[in-house]
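Asker: 3D model of this:
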Amino acid sequence: MATQKTLTLLSLLLTTLTLATLSITSNAGGIAVYWGQNGNEGSLADTCSSGNYNYVILAFLTTFGNGQTPVLNLAGHCDPSNGGCTGISTDIKACQGQGIKVLLSLGGASGSYNLASADDAQQVADYLWNNYLGGSSSSRPLGDATLDGIDLDIEGGGTQYWDVLAQKLSQYSQQGNKVYLSAAPQCPYPDAYMSAALNTGLFDYVWVQFYNNPPCQYSGDATNLINSWNTWTSSVPATSFYVGLPASQDAAGSGYLPPDQLISAVLPSIKNSDKYGGVMLWNRYYDLSSGYSSAIKGSV
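Answerer: Below is the predicted model of the structure:
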């Protein structure tokens, strides 16, 4: 029979191994992907059932603010103007049932959006709450599903009041349904449009776009990307950060980072950050054709 000393040593060893396992698990990252801008990328349900993603961001609400009637643009998937997108609610719920968070992205590279005042930001926040989040409306474009949060991909439309929008949206979390906030800034720091919003400290996820920006993207060498990552994670008070990448060479004008280089040259340098969250991919269509997420999933 084992002595008390041996049992104590075994207990300490098991405790150490357990803590080590928990530590490894806590450093594991996830993959976020944008969906909605190509009718050939498959359904939202198929995207989630692939098992590759932890977050799916619906792209985009392209028109809003400044008195404009909000417009949802999901490319070839459905037409929200005639209620054709309400069926997606079933897919959203299926994704959430698998533990995947589904967010709506505002903005994008093209569109008509602008916040004219703090009151305008409040009105947009109210609209989002009632039409996509935990509120109620007779004209919810995506049906009765409650999205998990809002993503800001603001690449135009002025620099003011995005912080107010973030604050107003975060206040809805106090009503029982957590409203997750994410943002997709360009990698040059600080972001030209969302700097004030990001500095509120309200954002749960920041997926920095390390592409189409040569000074801070991969270009055969990862130094500039890693330096930019360090600047973002040390300067912005967000919960977690993600490396935003094109899922194939065709997905962006520049900045494509091959999966093997991501795994060998980038991840070892950034995963030691306590703000490391994982990888964001643009977008599901390109990932479906390239298999990028499948190639990196085991290493993220």
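Asker: From now on I want contacts and neighbour counts done on CA atoms only, so please keep to that.
Answerer: Will do.
Asker: which residues in this protein form helices?
Answerer: Assigned helices in the chain, in chain order: 4-26, 44-49, 88-97, 118-131, 162-171, 195-198, 223-235, 259-261, 267-270, 284-290, 292-296 (criterion: DSSP state H).
Asker: Mind putting these into a markdown table with mean neighbour count and distance to residue 56?
Answerer: A markdown table is the format used below for the helices of the chain (neighbours: other C-alpha atoms under 10 Å; distance: least, C-alpha to C-alpha, whole Å):
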| stretch | mean neighbour count | distance to residue 56 |
| --- | --- | --- |
| helix 4-26 | 11 | 21 |
| helix 44-49 | 18 | 8 |
| helix 88-97 | 19 | 9 |
| helix 118-131 | 20 | 18 |
| helix 162-171 | 21 | 19 |
| helix 195-198 | 20 | 21 |
| helix 223-235 | 17 | 22 |
| helix 259-261 | 15 | 20 |
| helix 267-270 | 16 | 21 |
| helix 284-290 | 19 | 9 |
| helix 292-296 | 18 | 13 |
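Asker: In TSV: those, plus distance to residue 188.
Answerer: Shown next, in TSV, are these (distance: least, C-alpha to C-alpha, whole Å):
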stretch	distance to residue 188
helix 4-26	29
helix 44-49	30
helix 88-97	33
helix 118-131	25
helix 162-171	18
helix 195-198	11
helix 223-235	7
helix 259-261	21
helix 267-270	17
helix 284-290	24
helix 292-296	24
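Asker: and this one, so I can compare the two:
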Amino acid sequence: MSFLLATTLLLSYLSHPTHAYTLHGYWGANLAQNQYPSSPTSPSAYTEPSLATICTSTPYTHIHLSYMKLHFDVLNNSALDLDAHCRWPTNKWAGYPDPVKGFNVLDCGNVGLDVEVCHAAGKKVILSISPMDYLLTATRAEASARNVWNLFLGGTSSYRPFGNVVLDGVEVRAWNNDPNPELYVVFLRTLRELMDGSGRSGWVISGAVSCIYPDYLLGPNTLNNTLLSLLPTAFTHLTISMLSNPATCGYSSNTAGFYSHLTAWATFLTAASPNTSLVVTLPSWYTPEWVNGATGDYVRLQSVYEAGFWERVKAVGGFGGLAMQDVSFDVLNRPCSGNDSITYSGVLWGLLNGVGGNGTRCAETTNVSPFGGGVSGASSTAATRKAAATSTLKVEPITSDGGEALGQMWQVVLPILVVPIVGLLLRG
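Answerer: Below you'll find the predicted structure:
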């Protein structure tokens, strides 16, 4: 082994944590337009920043394109809707029939270019499958899987929404009470076979479940006919949505329930699929109805600081990261008094990856919007909203004097450790 190679390997090991957390964001549904719609004084509704902007100015590691809305459109292709970023009829394919269920496959070349920007920035981009229609037969389930493969992943089609760009994977987010959960087993098994046969590795397969264990559609269940009953190891990530059930597992409404249900999911994964990363999904905004949440779901920074939030969450077996529902609100939520450049997810991400609860704590403001309104609401012109949301989204590290001193110490200690260890490697 050469000296250079030995040094490189050692430095690489010492400079990288043994566990890398991930930060997921749901982008495309543009939920913030519900709070900031068009009006006589603001003719343009708020639109979240472009995918390229999000990938180059935020710490998100995984972007979930939200959403694939139908398994089968008018011509039996996968139907997509990304709100103002790509929607029917603005982005319809020339000559394509009008939708009969509200959605169709779309021509989203602009988003495809942004996906390339995300890939260049080292970010993963996956398709979140949240269908309104059911899978009625095994044949249809296989057909839907092949559609997803051909339209978004490694296959070919005349109607690929993002052109030749290949997404990094999918998320199964079937919250439509489909009465046939076993058909999603057929769907995912087919898709997994296509992935495995592609010669490409590193595919992401995420499953999104409610906080209540077990999940209605993904399971696991006693009938042993769900994805988590039969194919738990197929998932690279499982996102636990801590929203919409405040009495059961809303953090502010039932803190004990929040942790007990999170622990139940962790216990299951530890036994059934220990390599699957458990990701905790939190609302990114304090007004619950706009993030598909409920009063009591939002975790205020004060709670994070005082209740040892991250210490308890990170202690849950298999914990691998955090997800925000959704990006459009997260980029507006600037919770630090006197510092409107850092987002809600930026603060949580800094604490998670920095020095934990001992890090510098920003004073939480009651005005969590960069353009006014406080926790009871916000108002501004459309121009101001867009300017605030598309400005540079700076993510500042949450550190302390102790953290800085620790970094300086390693600059001195690291060479002392490297030299003798490298010598041992060379003699070996």
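Asker: of all the helices of structure 1, which lies closest to residue 249 of structure 1?
Answerer: When the helices of structure 1 are compared by C-alpha to C-alpha, helix 284-290 sits nearest residue 249 of structure 1, at 8.7 Å.
Asker: Contacts for that closest one, please.
Answerer: When contacts are defined by C-alpha atoms under 8 Å, 6 or more residues apart in numbering, helix 284-290 of structure 1 is touched by residues 33-35, 38, 40-42, 47, 246-248, 250-251, 281, 293.
Asker: Drop anything exposed from those residues.
Answerer: Buried by 16 or more other C-alpha atoms under 10 Å: 33-35, 38, 41, 47, 246-248, 251, 281, 293, out of those.
Asker: circling back: would you check which pair of the contacts of helix 284-290 of structure 1 lies furthest apart?
Answerer: The distance between the two most remote of those (C-alpha to C-alpha) is 19.7 Å, for 47 and 250.
Asker: about what we covered before: of all the helices of structure 1, which one is nearest residue 66 of structure 1?
Answerer: helix 118-131 (6.5 Å).
Asker: residues in structure 2 matched by that closest one, start to end?
Answerer: The alignment of helix 118-131 of structure 1 onto structure 2 (TM-score structural alignment) covers residues 138-151.
Asker: distance from that stretch to structure 1 after superposition?
Answerer: Superposed on structure 1, stretch 138-151 of structure 2 shows a mean distance of 0.9 Å to its aligned residues (mean C-alpha distance after the TM-score superposition for structure 1).
Asker: ok now that stretch, how far from the chain's centre?
Answerer: Put simply, stretch 138-151 of structure 2 sits 24 Å off its chain's centre (C-alpha atoms, centre = their mean, to the nearest Å).
Asker: do the same with stretch 39-52 of structure 1
Answerer: 16 Å.
Asker: And that stretch, end to end?
Answerer: 20 Å (C-alpha to C-alpha, to the nearest Å).
Asker: Show me the contact partners of that stretch.
Answerer: Stretch 39-52 of structure 1 has contacts (C-alpha under 8 Å, 6+ apart) with 31, 35, 53, 56, 75-77, 88, 91-92, 94-95, 98, 100, 284-286, 288, 293-294, 297.
Asker: Residue 191 of structure 1 maps to what in structure 2?
Answerer: Using TM-score structural alignment, residue 191 of structure 1 lines up with residue 215 in structure 2.
Asker: try residue 103 of structure 1
Answerer: Aligned by TM-score structural alignment, residue 103 of structure 1 pairs with residue 126 of structure 2.
Asker: my read: its match touches residue 172, true?
Answerer: No: no contact is recorded between residue 126 of structure 2 and residue 172 when judged using C-alpha atoms under 8 Å, the distance being 10.4 Å.
Asker: now the nearest residue to residue 176 of structure 2 once chain neighbours are set aside: how far from residue 64 of structure 2?
Answerer: Distances taken as C-alpha to C-alpha, 6 or more residues apart in numbering place residue 132 nearest to residue 176 of structure 2, at 6.0 Å, with adjacent residues excluded. To residue 64 of structure 2, residue 132 of structure 2 is 18 Å away according to C-alpha to C-alpha.
Asker: now swap in residue 277 of structure 2 and tell me
Answerer: Counting by C-alpha to C-alpha, the separation of residue 277 of structure 2 from residue 64 of structure 2 is 16 Å.
Asker: try residue 159 of structure 2
Answerer: 21 Å.
Asker: These two: which is more packed in?
Answerer: residue 64 (23 against 18; other C-alpha atoms under 10 Å).
Asker: Aligned to that one, what sits in structure 1?
Answerer: Aligning on TM-score structural alignment places residue 64 of structure 2 opposite residue 57 in structure 1.
Asker: Name the nearest of the buried ones among the contacts of helix 284-290 of structure 1 relative to residue 82 of structure 1.
Answerer: residue 38 (19.4 Å).
Asker: quick one, what contacts that closest one?
Answerer: Contacts for residue 38 of structure 1 (C-alpha under 8 Å, 6+ apart) come out as 74-77, 285.
Asker: cutoff 7 Å now
Answerer: 75-76, 285 (C-alpha atoms under 7 Å, 6 or more residues apart in numbering).
Asker: Residue 20 of structure 2 now?
Answerer: Not one residue lies near residue 20 of structure 2 by C-alpha under 7 Å, 6+ apart.
Asker: roughly how far apart are it and residue 404 of structure 2?
Answerer: In this view, residue 20 of structure 2 and residue 404 of structure 2 are 21 Å apart by C-alpha to C-alpha.
Asker: Check residue 383 of structure 2 too.
Answerer: 39 Å.
Asker: swap in residue 189 of structure 2?
Answerer: Plainly put, residue 189 of structure 2 is 48 Å away from residue 404 of structure 2 if you go by C-alpha to C-alpha.
Asker: Thank you, goodbye.
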